[in-house]
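**Student:** Here's my sequence, what's the structure:
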Amino acid sequence: MLRLAWAGVAERWSLFVGAVLAVCLGVALVQSSLLLLISAATWEAPAGLPAIERMRFEEGMLVAVTVIAVSLGLSAFLAVFVIGSTFAFTVAQRRRDFALLRLVGGDRGQLRRLLLGEAVLLGTAGAALGALAGPAAVRVQAWLLETLGFVPAGFTGQWRPWILGVCVLTGVGLAVAGALSAARRAARILPLEALRDGGQTGHVMTRGRWIAGLSLAAGTVALIVLAPVAGPAGGQAMAMCVSICAALACTVLGPVVVPAMARLLPWRAAGALGLLAAANLRDDVRRTASTAAPLIVLVGLVLGQSVALVSLSAAAAAELRRGTSADLVVEADGPAGARIAAVPGVERVSTEIEVPVRLTTGTGELAYTELSRAALIDPAAYESAHPGSGSVRALRGRAAAAGPGALGISPGDAVVARVGDTDLGKLPVVAAVPARMGGGPALLLPAGAVPAAQLARAPSTSFVTLERGADRRRVTAELAAVGTVRSADAWLAGRAEAATTTSSATLLVVLGLGGLYALIGVVNTVVIAGSERRPEFAAARAIGLTRRQVVRMALAETWAVTAIGLLLGTLAAAGTLVAAVATMAAVTGDVTVAVPWPPAGALVAGVLLATGITNVLATRAAMRPALVSLLRTRE
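**Tutor:** As a prediction, the model looks like this:
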């Protein structure tokens, strides 16, 4: 059977080039993300750093590990999806071949083994190419992480010899995983039915596909409903998952949804070529749905995550603005409250010093230690600088309060904390401030909990309220000797800009290479669709259409499917926005919606341009052989 699989691949190699490319890129992305993840997890802090600075370094690398891990998971998901879609499409294009094999005596088991044998061959070839492309992907991804500030200068992916074995297993595993569903589908082909099959929806939408599609749709609705009651962190996580679940639902139900939407397009306005293109879309449901599938996932993921991150960042900035009461903000190193309070014209000051803290919650086997953040505050001053934060006046001596970024900590609990070289021991949690959309320190500690000597290099933020009638310019000039002085509005604007920049950087790292991979999957699908339509194009030319008219007809089909994929992907992204808005309203009582129009416009234009150019080139290539030879091969 492996020999037969090799013969099939060799005979129709042009159909499998896209599958090999998909496996190659998937292996390269997984290899790159895995090596960088291991390197980030084992990267050591520079020698000689103070204890708090070492913890701060570990905290930064933990963020990098999280970002890379999410990128790895997304790369694996996109690889399975793109490879699975590619194999499913190739199987759909070869239904008549499989019907002939069934007619000459091939059973279902042999057909499955044939397809899985092809998957092993293609996976091995793709894995070999992916292993060669992996080092380049590592360099690109490491450069991106360093440029965007997630890792320190000089960070590189450390080579591991066993990664070659992982590449082979990943390539073959991804190919086989992608081919399993297609193999099962091909094994169910009834020979006579397949030979006369015109691609009707009923043959595509099996019972299992209906169940999967409706389950994903129900899961999408459940995530939207549950997001507002899951708190800031849980709600944001659920909102991010909505677009993924919704995009998959639209993809699985694509053979029903895509043709239905195609009927709504104004085909008559395009004349006879438009009507012919509409008929082609209705006739080959599999091709239409398979072409739209990677588009839906690409747009749903990129646009959904972009809108959610930007909107949530804007909501966090608005929330911080409402919860901050100050005239000036001073950023300095170390405890600066006493020096600021001594400046004439200053009425009150709240100095907050954020430090990394190793936090242990729970007891016994349920104890859990994590690296988090704590803020050293003056309780009375904190309440005046952050209206609506509740009362933390009980925070004194050896005690702690749950901060705005706390998860699973509430008054009455006890936590074990360590800041740098200072072991604070077991602290009772005596108060809590409301959780914020933008997060914040998990723990609030009294100002004297950590020795001042350890805080000399720790960054502090002081919220300054001036006395009525004070000379603002003079006070600002005197405070400049302490640190960087900005008005509260300027400081808030800077925080909002920094949050947006961080969100954009995170999105670029997580979705940058993955989105490019998904776009290549879209182009790959268009190429396969065009290469297999040679007899159909020949028949169109035989009835009188010119080459230019055939190209225009095929382009109209592709752009119609692209528009439908863009619309369904946008609907999936809208689900994420709805969940994010509901979470904002539940947490803050206010709603902030921000749409990154330039990136969204660039995505739409880029997809239309890529599919259009690819379709024109593929159609022209399909019509390159002589018309008589193409008609002779028509089945």
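**Student:** C-alpha only now, for contacts and for neighbours.
**Tutor:** Fine.
**Student:** what's the longest strand in the chain?
**Tutor:** For the chain, the strand with the greatest residue count under DSSP state E is strand 346-361.
**Student:** buried ones in that one?
**Tutor:** Of all the residues in strand 346-361, those buried under the rule 16 or more other C-alpha atoms under 10 Å are 346, 348-361.
**Student:** Stretch 96-113 too?
**Tutor:** Neighbour-count burial for stretch 96-113 flags 96, 98-99, 101-102, 108, 111-113 (criterion: 16+ other C-alpha under 10 Å).
**Student:** Serialize the residues you listed to TSV and add fields for secondary structure and distance to residue 399.
**Tutor:** Converted to TSV, the buried residues of stretch 96-113 look like this (DSSP: H, G, I helix; E, B strand; the rest coil; distance: C-alpha to C-alpha, whole Å):
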residue	secondary structure	distance to residue 399
96	helix	74
98	helix	72
99	helix	75
101	helix	76
102	helix	76
108	helix	69
111	helix	69
112	helix	65
113	helix	66
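**Student:** Name the nearest residue to residue 252, sequence neighbours excluded.
**Tutor:** Take residue 252 and drop its neighbours on the chain: the residue closest to it by C-alpha to C-alpha, 6 or more residues apart in numbering is residue 213, 5.2 Å away.
**Student:** Where does the one you found sit: helix, strand or coil?
**Tutor:** Per DSSP: H, G, I helix; E, B strand; the rest coil, the local secondary structure of residue 213 is helix.
**Student:** Number of residues surrounding it?
**Tutor:** Per other C-alpha atoms under 10 Å, the neighbour tally for residue 213 reads 22.
**Student:** could you measure it against residue 255, distance?
**Tutor:** Distance of residue 213 to residue 255, given as C-alpha to C-alpha, to the nearest Å: 11 Å.
**Student:** now the other sequence, so there's something to compare against:
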Amino acid sequence: MSWSGLDERWKLFVGAALSVCLGVALVQSSLLLLISAAVLDPPPGLTPAERLRFSDGADASVALLGVTLGFSVFLAVFIISSTFAFTVAQRRRDLALLRLVGGGRRHVRRLLLGEALLLGLVGTAAGIPAGIGVMRVQTRLLTGFGFVPDGFTGQWRDWILGVSGGVGLGLAVSGVLVAARRAARVRPLDALREPDAGRVMTAGRWVAGLFFLAGAIALIILAPVGGAGGGQAMTMNVSLCLAVALTMFGPLLVPAVARLLPATGVTGMLARANLRDEVRRSAATAAPLIVLIGIVFGQAGATTSFTASGVAEQRAATNADLVVETTGPAPVTGIPGIAASSTETETPASVTTGSDDEREADIVSALVIDPAAYTAAHPGSGDLTALRGTAVARGPGGDGFSAGDTVTVRFADTDQRLPVVAAVPTTMGGGAGLLVPAGVIPAAQLADAPSRTFVSLAPGADRAAVTAALTALGPVTGVEDWLTRDAESRTETGNNIMLIVLGLGGLYALIGVVNAVVIAAAARGREFAAARATGLTRGQVLRAALLESAAVTLIGIFLGTVAAIGTYVAVLTTTSAVTGVATLDLPWTLMAVVGLGAFAVTGLTSIITSWSALRPAPVSLLGARE
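**Tutor:** Modelled structure (predicted):
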């Protein structure tokens, strides 16, 4: 019976099968690449600084692949569960008929679990070979974004076949569990009544919706007190929690918003009536859109806002007019028109905190500075007079240690136990994790290290003349332009990770949107036939379906934007708490492209599926019972 049900309604399960396939492929590929990156040895011949940068890139790739693993599993289960919940509602009479002829609740559960297992087998069979292609794509992304060196490849391991099989079946079964419980509660007498989707807002929806809503509110409250790093991390998850909560409350919210939309003409009134009456269909179609818009608008807006806040904070805390960049330490001396300068040489370092089993090592950026010049160029850095000899200070991007601690620092091939004598306040834009006085790092390591010198002009100095003189040392940039470029370079890794994750979320949401529209249209044959029988033309019915699809898309974008607004609130409070200035800078172009793309995808899918449902003659559909 499970095979017959799957074979009869295979169009309804295509999206779920693709989700299983993509989930298996991503988990298989990400797991193989993660293990390969974790055990990757640096190429021979690297300098100590290059080895530290290599380790930093490998750590970033492991973090990216770990996020991909979790995100793909979550979205796959979300789409599969939505598919089965929708199909159970459409098959309510069939399931009741099974109960009427003697089938027990356990038989109904077994029927759906059997369909899920078959779906998992199909998705796994397609996902395992697809995973090989996905691994090539992910490898190109990792090398293209500079996380791993050219020539890196994932190593195949035979045991991954068992893992992939377990993931595919696990995704399918996890997605059907709630729907199977709901289907088992269908009463036998429902077979003798008109089709009824039953109560839409179940206790499970209320509990899940309130749980994720409470989580989003908690994150909004805690983000401002989480500091620069913790606040940003919590803010990024607000829109996801709110999006899931809004999808749970979709059967209440979608019809409520639909009543606010204008409706003119027969097709407009028919479209709004369908939105109001077909609550489950409208909510199921809007759900993946809410998740897509919430994630993209929320996380992309948070990323650009935190970058803008970091630049503004750095500008307010930087007392300089020009920045000259050189290789190796090159103090500015003897140039007329310069009031003060601070030379900062950057090199990677490994900082180990804790002891015994709690030891934790991080790759950070270390700046070799003159403490007095640094505090003059960066007001608000605090008292750095104790930073001399063999001591270090925590920089504006440091984390995990503070003044009074002793840390193990590796600058080259040797470890040094150094006291932390001062701590610069952490900033939204981050920055160096460690400040070091001259003499601690070997001169050979600093010879090829990048340096920048912040230059303050004397009153009345000729800016052009000073710039020309400094150009002999290296490229000269206005401090405003340099700070913007520096912030972009420091956030490049995080932005690349976010870009890949958003692309993954967009792909899953696209599958979910198309899947929901296809499922909804597959069961509308009799509805369209009844509309045709009352005198509507095929074109009018098609326009009504297109208007309904556009309205659902608009509602999904609206509710997804509401979810993103929760992130924006957390962004404003976090930036205000950390920098003293609430900052919000949204990527309007990206948001417009995503919104228009959502309309295009849902509109095109609706036209194709509705046209297919309108092809049979109305009499043939009205005379049959689906």
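**Student:** ok, average deviation of the helix or strand that the longest strand of the first structure is followed by from the second structure?
**Tutor:** As assigned by DSSP states H and E, the chain's next helix or strand after strand 346-361 of the first structure is strand 368-377. Compared with the second structure after fitting, strand 368-377 of the first structure deviates on average by 2.3 Å (mean C-alpha distance after the TM-score superposition for the first structure).
**Student:** okay, which residue is most central for the first structure?
**Tutor:** Nearest to the mean C-alpha position of the first structure, by C-alpha atoms, centre = their mean, lies residue 511 at 5.0 Å.
**Student:** Against residue 67 of the first structure, how distant is that one?
**Tutor:** According to C-alpha to C-alpha, residue 511 of the first structure and residue 67 of the first structure sit 10 Å apart.
**Student:** which residues in the stretch 351-500 of the first structure form strands?
**Tutor:** 368-377, 400-402, 414-419, 422-432, 443-446, 459-466, 484-487 (DSSP state E, counting those that start in this stretch).
**Student:** for those, which one ends up most surrounded?
**Tutor:** Highest mean neighbour count among the strands of the stretch 351-500 of the first structure (mean count of other C-alpha atoms under 10 Å): strand 400-402, with a mean of 29.
**Student:** list the buried ones in stretch 582-598 of the second structure?
**Tutor:** For stretch 582-598 of the second structure, the neighbour count (16+ other C-alpha under 10 Å) marks 582-586, 591, 594-595, 598 as buried.
**Student:** Kindly report the same for stretch 19-37 of the second structure.
**Tutor:** Residues of stretch 19-37 of the second structure classed as buried: 19-34, 36-37 (neighbour count, 16+ other C-alpha under 10 Å).
**Student:** next one: stretch 367-379 of the second structure
**Tutor:** In terms of neighbour count (16+ other C-alpha under 10 Å), stretch 367-379 of the second structure has its buried residues at 367-371, 374-378.
**Student:** For stretch 24-35 of the first structure, grab the matching residue range in the second structure.
**Tutor:** Aligned by TM-score structural alignment, stretch 24-35 of the first structure falls on residues 21-32 of the second structure.
**Student:** should've said stretch 453-461 of the first structure
**Tutor:** The aligned range for stretch 453-461 of the first structure in the second structure is 444-452, by TM-score structural alignment.
**Student:** Now do the contacts for residue 403 of the first structure.
**Tutor:** Counting by C-alpha atoms under 8 Å, 6 or more residues apart in numbering, residue 403 of the first structure touches 374, 432-435, 440-444.
**Student:** In the second structure, what residue corresponds to it?
**Tutor:** By TM-score structural alignment, residue 403 of the first structure lines up with residue 395.
**Student:** gap between that match and residue 380 of the second structure?
**Tutor:** 12 Å.
**Student:** how about residue 625 of the first structure, secondary structure?
**Tutor:** Here residue 625 of the first structure is coil, with the state taken from three-state DSSP.
**Student:** Next, count neighbours for the residue opposite it in the second structure once aligned.
**Tutor:** In the second structure, the residue matched to residue 625 of the first structure (TM-score structural alignment) is residue 616. Using other C-alpha under 10 Å, residue 616 of the second structure is surrounded by 12 other residues.
**Student:** gap between residue 616 of the second structure and residue 625 of the second structure?
**Tutor:** Separation of residue 616 of the second structure from residue 625 of the second structure (C-alpha to C-alpha): 14 Å.
**Student:** which residues of the first structure does stretch 164-177 of the second structure align to?
**Tutor:** Using TM-score structural alignment, stretch 164-177 of the second structure pairs with 167-180 in the first structure.
**Student:** The matching stretch: average distance to aligned residues in the second structure?
**Tutor:** Taken against the second structure, stretch 167-180 of the first structure registers an average deviation of 1.1 Å after superposition, with mean C-alpha distance after the TM-score superposition for the first structure.
**Student:** the helices in the stretch 251-400 of the first structure, which residues?
**Tutor:** Along the stretch 251-400 of the first structure, the stretches classed as helices by DSSP state H, counting those that start in this stretch are 254-262, 271-283, 285-322, 337-341, 379-385.
**Student:** Now the counterpart of residue 404 of the second structure in the first structure: closest residue in space that isn't a chain neighbour?
**Tutor:** If you follow residue 404 of the second structure across to the first structure using TM-score structural alignment, you land on residue 412. Spatial nearest neighbour of residue 412 of the first structure, excluding adjacent residues (C-alpha to C-alpha, 6+ apart): residue 429 at 5.6 Å.
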